[in-house]
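> predicted model follows, preceded by the sequence.
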Amino acid sequence: MSTSPTPAPAADWLRLDQQICFSLHAASRAFGGLYRVVLKDLGLTYPQYLVMLVLWEHGDQPVKKLGEHLRLDSGTLSPLLKRLEAAGLVRRERSARDERSVEVRLTEEGSALRERALEVPRRIVTATSFDVDEIRALRARLDELTTALDEAAVEAARDGS
């Protein structure tokens, strides 16, 4: 029979080291620092790399759909796309079907960069010192956490809390 751990006293709830959000923030910043070094040879920032990942996986995308994949609004995404376009990796074009929509397409150079990027995930996995199964399990739990937090935010907005 297992017993639950004794809950921390309420005063401890406001300690920085007790905040899951801070642990996630610190891990995110650590990833950012590592990605900055690893992506330097590709000439990409981490957010630009994420855009390229979506395009390599899904092909041409309307800006709106790209934003949905990355959980970014167009105000954040547009400057990223401008820099990727200036670097010759993507092309933005008005959709022939809907003039209000802008399609993002990989250039030949952007498609070719995929081959060089294959080393990035291997370097990141090595740096974590986790095995692939541990990474999959962590990612699954983080996806569950994201879903729960999204649902809680909707509920809180509905309740006006």
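Done, it's in. Numbers count the residues shown, from 1 in each chain.
> drop to CA atoms for contacts and neighbour counts, all remaining ones
Fine.
> contacting residues for the closest residue in space to Val102 that isn't next to it in sequence?
Spatial nearest neighbour of Val102, excluding adjacent residues (CA to CA, 6 or more residues apart in numbering): Arg94 at 4.4 Å. Taking CA atoms under 8 Å, 6 or more residues apart in numbering as the criterion, Arg94 is in contact with 100-103.
> how many residues are close by the nearest residue to Ser74 once chain neighbours are set aside?
Among residues not flanking Ser74 along the chain, Gly67 sits closest, at 6.6 Å (CA to CA, 6+ apart). Neighbourhood size, Gly67 [other CA atoms under 10 Å]: 19.
> pull out the buried residues from the helix or strand harbouring Pro79.
Per DSSP states H and E, Pro79 falls inside helix 74-86. Under the neighbour-count criterion of 16 or more other CA atoms under 10 Å, helix 74-86 has 77, 80-81, 84-85 buried.
> starting at the chain centroid, how far to it?
15 Å (CA atoms, centre = their mean, to the nearest Å).
> moving C-terminal of it, what's the next helix or strand?
strand 90-94.
> residues contacting the residue nearest to Ser74?
73-74, 77.
> now distance to Glu119 too, for these, in CSV please.
Shown next, in CSV, are these (distance: CA to CA, whole Å):
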residue, distance to Glu119
Asp73, 29
Ser74, 29
Leu77, 25
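> and here's the other structure:
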Amino acid sequence: MNKPTTSPELMLDNQLCFTIYACSREFTKLYQPHLDKIGLTYSQYLVMMVLWERQECTVKELGEALFLDSGTLTPLLKRLQAAGLIVRERSLQDERKVLISLTEKGWALRSEAACIPAKLAEGTELSPDEFIRLLGEFKELLARVHQANVNSASK
């Protein structure tokens, strides 16, 4: 029996989503030795980056910044709190909101993590111009895909 040939649109190498997925996994591998040194997973590092930038935010705001739902975020936050890096507390103005802020230990970790972006840039062997160009293109792609998901969900 002759097997049908695969059409180009069904070939893995032609899938943008797979290339981005695989690239993301490879980036995470590049991060891991640096994150192991400071005791964070990649997801925890992303949470910490948002908090180092914003100082305090709600669980909802954190989820929006990281494109994560509260079901994914809650266990992450519990582990960060158990490690003594963050504090979770109910807002005094609105008890439905949970505020996330850094402890002194969480703030101190920032200085240990400061070298990680430069080490990753070195690891990718991208020039500064290539990095800036790709970052802009991927931000645009993310915005378009996110909007497509928003539009799809509202139908």
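Yes, it's here. Predicted model, so just to flag it, every value in this text is computed and none were measured.
> would you pull the TM-score for this pair?
Here the TM-score for the pair of chains, by TM-score structural alignment, normalised by the length of structure 2, is 0.92; 150 aligned residues with a CA RMSD of 1.4 Å.
> where in structure 2 does the helix holding Pro79 of structure 1 fall?
With TM-score structural alignment applied, helix 74-86 of structure 1 matches the range 70-82 in structure 2.
> check the mean deviation of the matching stretch from structure 1.
On superposition with structure 1, the mean distance recorded for stretch 70-82 of structure 2 (mean CA distance after the TM-score superposition for structure 1) is 0.5 Å.
> spatially nearest residue to Thr9 of structure 2, not counting backbone neighbours?
One thing to correct before we go on: residue 9 of structure 2 is Glu, not Thr. Here the residue nearest Glu9 of structure 2, using CA to CA, 6+ apart, is Gln15, at 7.6 Å.
> one step back: please report which of the contacts of Arg94 of structure 1 has the highest neighbour count.
Busiest of the contacts of Arg94 of structure 1 [other CA under 10 Å] is Glu103, holding 19 neighbours.
> helix, strand, or coil at that residue?
strand (DSSP: H, G, I helix; E, B strand; the rest coil).
> what residue of structure 2 matches up with it?
So, by TM-score structural alignment, Glu103 of structure 1 is matched to Leu99.
> you'd agree its match is up against Lys60?
No: checked against CA atoms under 8 Å, the pair Leu99 of structure 2 and Lys60 is beyond contact range at 9.2 Å.
> related to what we said a few turns ago, which position in structure 1 aligns with the residue nearest to Glu9 of structure 2?
Aligned partner of Gln15 of structure 2 by TM-score structural alignment: Gln19.
> also Thr124 of structure 2?
Match for Thr124 of structure 2 (TM-score structural alignment): Thr128.
> okay, now its match: neighbour count?
Thr128 of structure 1, neighbours per other CA under 10 Å, totals 10.
> same question, the one 10 residues further on
A total of 13 residues lie near Leu138 of structure 1 under the criterion other CA under 10 Å.
> figure out the helix or strand that it lives in.
Residue-wise, Leu138 of structure 1 maps onto helix 132-159 under DSSP H and E.
> equivalent analysis for Arg36 of structure 1, please.
helix 20-39.
> counterpart of the following helix or strand past that helix in structure 2, which residues?
Remark: after helix 20-39 of structure 1, the chain's next helix or strand is helix 46-58, criterion DSSP H and E. The counterpart of helix 46-58 of structure 1 in structure 2, counting by TM-score structural alignment, spans residues 42-54.
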